[in-house]
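[1] Pasting a predicted model and its sequence here:
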Amino acid sequence: MQKYFRCILLLILFSACKGGKELSKISQKQIVMLRPNPLEMHGGQVRGQLQIKLPAEMQKKMLSYEAQVIFNAQNFTGEILQVSLEKNILQKDTSFAFWYSPQIEYGEILLKAKIRQKKGKTYETPYFTIGRGIITTASLFQHSPEPPLHFYPFETENLLQQGISIFFDANSSHLSEIEKRKLQSVQEPVRVIGFFSPEGKENQNFKLAQKRAEAVKAFLSARKVPVYIQLLSFEEWKKCLQSLLDENLQKQIEPLASIQPIVEVLEKNENQSIYAPMRVVKIVPEKEEKIAPNDTLSWLNKWQNQAEQSPNALVHHQIGTWYAQMFFKNKSQEYFQKAGNHLQTAINLGAKGETYYNYALLLRKQNKIQKSDSLLKIASQKNFTDTTLVQWLNEWQGLQKVKEAISVKDSRYQEALRFFQKSGKNPQSIFNQGLIYLLTYQYDKASQLFEQIQDFSLALYARAIVGMRKGNEQECLEWLAKSFQKDKKLKNKAQKDMEFWQVRENAIMK
């Protein structure tokens, strides 16, 4: 009896081994195709397709087929996907996507299958390689350094830089509708200076000039614009006279030796229209030359005083920006809160793009990237006076498009290219344009751009990629050697980079 049971056990084991060997041979005939191969990262993700074809013999043996696909690197192992095929289904195409860190470029794509047989037994294949590594060239896009916080200068590039002239009728301080429309553009703190024409008594003229200045101040103050009235003496008025005369008036009374003859000519001239340019209030920027540029507390105190008198978007922008600068220096949460409150108030009052940028930069220092990006997105739609910020925001928008691209055919790469082309001539911008051409197989255009920035080590590295992709190993190695001379850290990167798999054993890479 004991011999009988021993024979049955041996027969079972023999059958199991025979079944396992059979399935092992059959499973070796399965076809697994990974596309693209090697896989390529775009926008922080890796996307691809897996096709599995099982041999016809498998249909007779299996009840189900399950495959597990993993990415296996030196210090990382992660599952990519699982694929299941039920009985009578011998082929399956599956798309997949997973987030990926470019720090682990070197590794293998492995597949292991589990086959459940009709007799209830299960056979597992060992892991076998279906792809090597992941190309991460799309992770090379470069950020330019963030521009510093933007403080509005008092002499901005607008009408205030030359001064705005608000004209009045003779012997009148009434502000007409035409002149009110001129004042709509005034937002920065200003000085207003009332002038008068020489007819009439001097003391009455000075009173009239003050009334005109006060009429302008009342209109601007109602719009929350800080206004300071500057009164002139008669001597100061004479000195300013010539700047108030337009070109045609000057031609009528030339040649003139001094200010006093001008007054005499005007007093004797019967053509009253010649007085019109003098019945004016001049609006000029409020100067801040008395405070040293780095005297943070004095500037802050000055703007806080102005906020009490005439709070507007500009005043809150400046206060918030000074607090932000103080926060950058000592990381005080009190300064962070005050900076954020004032910048948000400025935004609520209709601030320009610079305020959104400053607030976004403040939030970035606290690693609040999502909210910062939201503000930068709004800022990119606003008006700016600082062209450096406009260029940086174009680059930022290009990088956002790059992050969204999912393949080399994605139209967002072309959108990004247009933004990079508007972001100035700095090395990062030129490199980013070249990298888009490289990723989209336009190698000649890429090389032309990289050639412009040969002092930029990554441009040399990228030219090595172009050489490798074009099948020119010698050119690739020459550019790699030059890039290593510029930046020794690039050698370690190249050793793990799937772009250079075929030349990894070359002496240059050692």
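    Arrived safely.
[2] When you work out contacts or count neighbours from here on, use the C-alpha atoms and nothing else.
    Fine.
[3] I'd assumed residue 409 was in a helix, is it?
    No: judged by DSSP: H, G, I helix; E, B strand; the rest coil, residue 409 forms no part of a helix; its state is coil.
[4] Now for the protein: which helix has the highest residue count?
    In the chain, taking DSSP state H as the definition, the longest helix is helix 2-27.
[5] The strand or helix carrying residue 130: what's the following helix or strand?
    According to DSSP states H and E, residue 130 maps onto strand 128-132. Going down the chain from strand 128-132, the next helix or strand is strand 134-135, by DSSP H and E.
[6] which helices and strands sit right next to that following strand?
    With contacts taken as 3 or more C-alpha pairs under 8 Å, 6 or more residues apart in numbering; DSSP states H and E, strand 134-135 sits against strand 39-42.
[7] returning to what we had before: could you pull out the buried residues of the longest helix of the chain?
    Residues of helix 2-27 classed as buried: 19-20, 23, 26-27 (neighbour count, 16 or more other C-alpha atoms under 10 Å).
[8] Now tabulate those residues in JSON lines and tack on distance to residue 391.
    Compiled in JSON lines, the buried residues of helix 2-27 are given as follows (distance: C-alpha to C-alpha, whole Å):
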{"residue": "19", "distance to residue 391": "68"}
{"residue": "20", "distance to residue 391": "65"}
{"residue": "23", "distance to residue 391": "63"}
{"residue": "26", "distance to residue 391": "61"}
{"residue": "27", "distance to residue 391": "58"}
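[9] quick one, strands of the stretch 251-400 of the chain?
    Using DSSP state E, counting those that start in this stretch, the strands assigned to the stretch 251-400 of the chain run over residues 280-285.
[10] Pretty sure residue 446 sits against residue 437.
    Yes: if you go by C-alpha atoms under 8 Å, residue 446 and residue 437 touch, sitting 5.1 Å apart.
[11] Which residue of the two possesses the greater neighbour count?
    Per other C-alpha atoms under 10 Å, whichever of residue 446 and residue 437 has more neighbours is residue 446, with 25 against 21.
[12] nearest residue to the more buried one other than its sequence neighbours?
    residue 434 (4.2 Å; C-alpha to C-alpha, 6 or more residues apart in numbering).
[13] take the one below as the second:
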Amino acid sequence: MLSLLVIFAVGCKDPLAEMAKIMEQQQLTVEPNPLELHGGNVGFTLSAKLPVKMMKKGITYGLEVDYVSGDITKFTKGKDGNKPDGVTKAGVIELEGDKYAGGTEEPKVSKKMNFAYEDKHEQGFVIITGVASKGKKSKRFGPIGVMSAGNPVVGVATTSRLVRNPVDGISNAAGKSPFAYAQDGWTKESDKTTSYNINFEQGSARVTATTGDNKNTIDLAKATFKAMASQFAKVDNIPEFKANGASSHSPEGRVAINQNLPGQRSSAVGNQMKMMMKAFDYGKKVKKFDFQFDNKTLEATWPEFKTLVQGSSLNEDQKTEVVGIVDGSGGFVEKEKKLQGLAYYNTMMDEIYPKMRYAKMDITVPGQAKTKADMENMLDKIVKGEEPADKLTETEFLYMAANNPNYTNRVKWLEKAVTKYDTWKVNNNLGAAYLDVALLTKDNSYVDKALASFEKAKGKKESGEIYYNMGMAYLMKGDNAKAEESFKKAVEIGAGDNPAMTGLLNGIKGYYAIQQATSRDDGKYKEAYELLASAASTVPNYFNKGLAYLLEANDYEQAKASFNAAAKMNDKDATTFYALAVVAARQGNEGELTQNLKKAVELKSDLKAKALKDAEFFKYKTKASFMDAIK
């Protein structure tokens, strides 16, 4: 906000000159002060308050507002309205005397003005030329430089150009990558239960491969134990099993034998399983296994017997008769004798009784048996060529790489993974790992490797992760056009089911929203800081959030908080401290301005020259504290 007094001297004795004589002064205000660059535009509002008796009927009064590039000290107040060469037009205010003549209130008018910014405009000043006209006759006054509190209004604040692209200032030194890794899909597996059923000959508790389907069951159990054991680097890492089982007997035979037979059969199955475990190096854990069996004897076998009857080939009358015997009066032996007297007893002996001579075991394996140590040990062997890549699943490769802070390891592991799992996720994550190594080591040869991986990934599936990473890679190569093209594609595709992508894309959206702003109040800065509030935690995202608040000029404390968050992440970032100095200048806090500007210049000496010509600091440039900060 500036108030200024403009006096146009007129020495003519004509109607226009008479108007000028009674025009003692006109008051003008300009917002903002200093002028500010937003996007490619310098916009401001000029308000004029004119003396009540200045305007006469039939006379039109105008103010031509221009910006002059160059040194204000070389400007000389003009006469007859002759402007210096190379002025840039900003706007014109016109007032009709007929509208205001005879009024009692001072005429007031405001108008928004702007001009397209060029680099030559950073240093310059505003001039005003007055024009009074009546019919075909007119007179021009000035131009003069606009003054504010005795100082010329000079320069354009280019603070909006501090906006930082998503690569500017990022770091992965703490082990957190700023690039987009596809979700690995790794989750803790649910407990897995497998049932093993062994059938026995009549009256026997001996396990034989030739009975029923025992051979297939035994082979399946062996293969399962062998496959599981081979996944673990150490015997001690093999998970403990919990085994529950049941055993039974068929109704025929002596009671004394049947009472003991289920227990004997369950022990036989348990011993068979233990033998398999020992054969595949489970010995150290076998004693901790929990084997629990429900040994069904005599009357306890009837419920299962009746179920088998219902599923047999007996007709409905026969089934009813059998169930009637079982549910009728008498003891176990008496009921068995009645069954033996049935004409279709042999059918039951063939179809039902053999199914009662069993022992079964349900073995539960805890989910996700492999530990990170197991998988890392296997990865080491795979990298050395001691084991093939298929010893780990794609999900396990992706999970281990994404959660390892050593980016070189990520590259080594994923380079092996892609030989077996040539998927979009593996290729994308390998490219992201290459970018992490490039960022950490400053070896840009890895950027080209990354782009090659992203091209392969894109050929398999287009995803937001791939295009985001391509945008980052192109920025690292300095190709802003291709970077913008890739980022737009990433935003178009979206985050999908990857929550981390939402934060990365919000950072991109916020960055472009700042660039699209054309004024303080067009809504773009608000859009930007709202997006950046949920963006990934990176220096450029925190910085841009603070910059959006600063450029909107409504909440400098929020701007300061965001800049401080960026400084906390990287206390060697000169641009962040420079921005904090700008905030302090706008708040009139000379102490914080000096402190932050001094820190910025110490970290990056080039900022001294910028500060000297920065319109943000114009009113401080003659102060000793400012000069001390940039010395």
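    Perfect, thanks for sending it. Note that the structure is a prediction, hence the values are computed from the model and not measured.
[14] what's the TM-score for these two chains?
    Scored against TM-score structural alignment, normalised by the length of the first structure, the superposed chains reach a TM-score of 0.60; 431 aligned residues with a C-alpha RMSD of 5.8 Å.
[15] before we move on, the earlier item: which residues does the strand holding residue 130 of the first structure contact?
    Contact with strand 128-132 of the first structure is made by 32-34, 37-39, 106-112, as judged by C-alpha atoms under 8 Å, 6 or more residues apart in numbering.
[16] ok, now stretch 394-402 of the first structure?
    42-43, 141, 143-144, 377, 380, 412-413, 415-420, 422-423, 429.
[17] residues near residue 625 of the second structure, how many?
    Neighbour count of residue 625 of the second structure, defined by other C-alpha under 10 Å: 16.
[18] Could you tell me whether it really is in a helix?
    Yes: according to three-state DSSP, residue 625 of the second structure belongs to a helix.
[19] Show the contacting residues for the closest residue to it other than its chain neighbours.
    Nearest residue to residue 625 of the second structure, sequence neighbours excluded (C-alpha to C-alpha, 6+ apart): residue 594, at 6.2 Å. Residues in contact with residue 594 of the second structure, defined by C-alpha under 8 Å, 6+ apart, are 581, 625-626, 628-629.
[20] Looking at neighbours, which among the residues you listed is most surrounded?
    The residue in these with the most neighbours, by other C-alpha under 10 Å, is residue 581 (28 neighbours).
[21] Would you map the helices across the stretch 201-350 of the first structure?
    202-222, 234-244, 247-253, 259-268, 296-309, 313-330, 333-348 (DSSP state H, counting those that start in this stretch).
[22] Deepest-packed of those helices, please.
    The highest mean neighbour count among the helices of the stretch 201-350 of the first structure, using mean count of other C-alpha atoms under 10 Å, belongs to helix 313-330: a mean of 23.
[23] Mind putting the contacts of strand 128-132 of the first structure into JSON lines with distance to residue 289 of the first structure?
    Below are the contacts of strand 128-132 of the first structure laid out as JSON lines (distance: C-alpha to C-alpha, whole Å):
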{"residue": "32", "distance to residue 289 of the first structure": "74"}
{"residue": "33", "distance to residue 289 of the first structure": "72"}
{"residue": "34", "distance to residue 289 of the first structure": "68"}
{"residue": "37", "distance to residue 289 of the first structure": "64"}
{"residue": "38", "distance to residue 289 of the first structure": "62"}
{"residue": "39", "distance to residue 289 of the first structure": "60"}
{"residue": "106", "distance to residue 289 of the first structure": "59"}
{"residue": "107", "distance to residue 289 of the first structure": "62"}
{"residue": "108", "distance to residue 289 of the first structure": "65"}
{"residue": "109", "distance to residue 289 of the first structure": "66"}
{"residue": "110", "distance to residue 289 of the first structure": "69"}
{"residue": "111", "distance to residue 289 of the first structure": "72"}
{"residue": "112", "distance to residue 289 of the first structure": "74"}
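[24] Drop anything exposed from the contacts of stretch 394-402 of the first structure.
    42-43, 141, 377, 380, 412-413, 416-420, 422-423, 429.
[25] quick check, nearest of these to residue 317 of the first structure?
    Closest approach to residue 317 of the first structure among these (C-alpha to C-alpha): residue 380, at 17.5 Å.
[26] Correct me if wrong: that closest one contacts residue 355.
    No: counting by C-alpha under 8 Å, residue 380 of the first structure sits too far from residue 355 to count as a contact (11.6 Å).
[27] List the contacts of the residue most central in space within the second structure.
    Against the mean C-alpha coordinate of the second structure, by C-alpha atoms, centre = their mean, the closest residue is residue 503 at 2.8 Å. Residues in contact with residue 503 of the second structure (C-alpha under 8 Å, 6+ apart) are 534-536.
[28] thinking again about what came up before, right, and the helix or strand after the longest helix of the first structure?
    Next along the chain after helix 2-27 of the first structure, taking DSSP H and E as the criterion, comes strand 31-35.
[29] Assumed residue 113 of the second structure was part of a strand.
    Yes: according to three-state DSSP, residue 113 of the second structure belongs to a strand.
[30] Now do it against residue 5 of the second structure, distance only.
    Per C-alpha to C-alpha, to the nearest Å, residue 113 of the second structure is found 20 Å from residue 5 of the second structure.
[31] cool, and residue 422 of the second structure?
    From residue 422 of the second structure across to residue 5 of the second structure, the span is 74 Å (C-alpha to C-alpha).
[32] swap in residue 88 of the second structure?
    In terms of C-alpha to C-alpha, residue 88 of the second structure sits 22 Å off from residue 5 of the second structure.
[33] Likewise for residue 611 of the second structure?
    Using C-alpha to C-alpha, one gets 29 Å for the distance from residue 611 of the second structure to residue 5 of the second structure.
[34] Which residue of the two possesses the greater neighbour count?
    residue 611 (21 against 16).
[35] Go ahead and confirm the more buried one touches residue 618.
    No: at 9.2 Å, residue 611 of the second structure and residue 618 do not qualify as touching, with contact defined as C-alpha under 8 Å.
[36] intersection of neighbour lists for the two?
    Contacts common to residue 611 of the second structure and residue 618, judged by C-alpha under 8 Å, 6+ apart, are absent.
[37] Could you dump the contacts of residue 594 of the second structure into TSV with distance to residue 97 of the second structure added?
    Formatted as TSV, these follow (distance: C-alpha to C-alpha, whole Å):
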residue	distance to residue 97 of the second structure
581	47
625	49
626	47
628	53
629	52
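[38] so which pair among those is furthest apart in space?
    Largest separation among those by C-alpha to C-alpha: 581 and 628, giving 13.9 Å.
[39] show me where the stretch 51-200 of the second structure has helices.
    Secondary structure of the stretch 51-200 of the second structure by DSSP H, counting those that start in this stretch: the helices cover 97-100.
[40] Was I right to think residue 139 of the second structure contacts residue 15?
    No: at 10.5 Å, residue 139 of the second structure does not count as touching residue 15 under the criterion of C-alpha under 8 Å.
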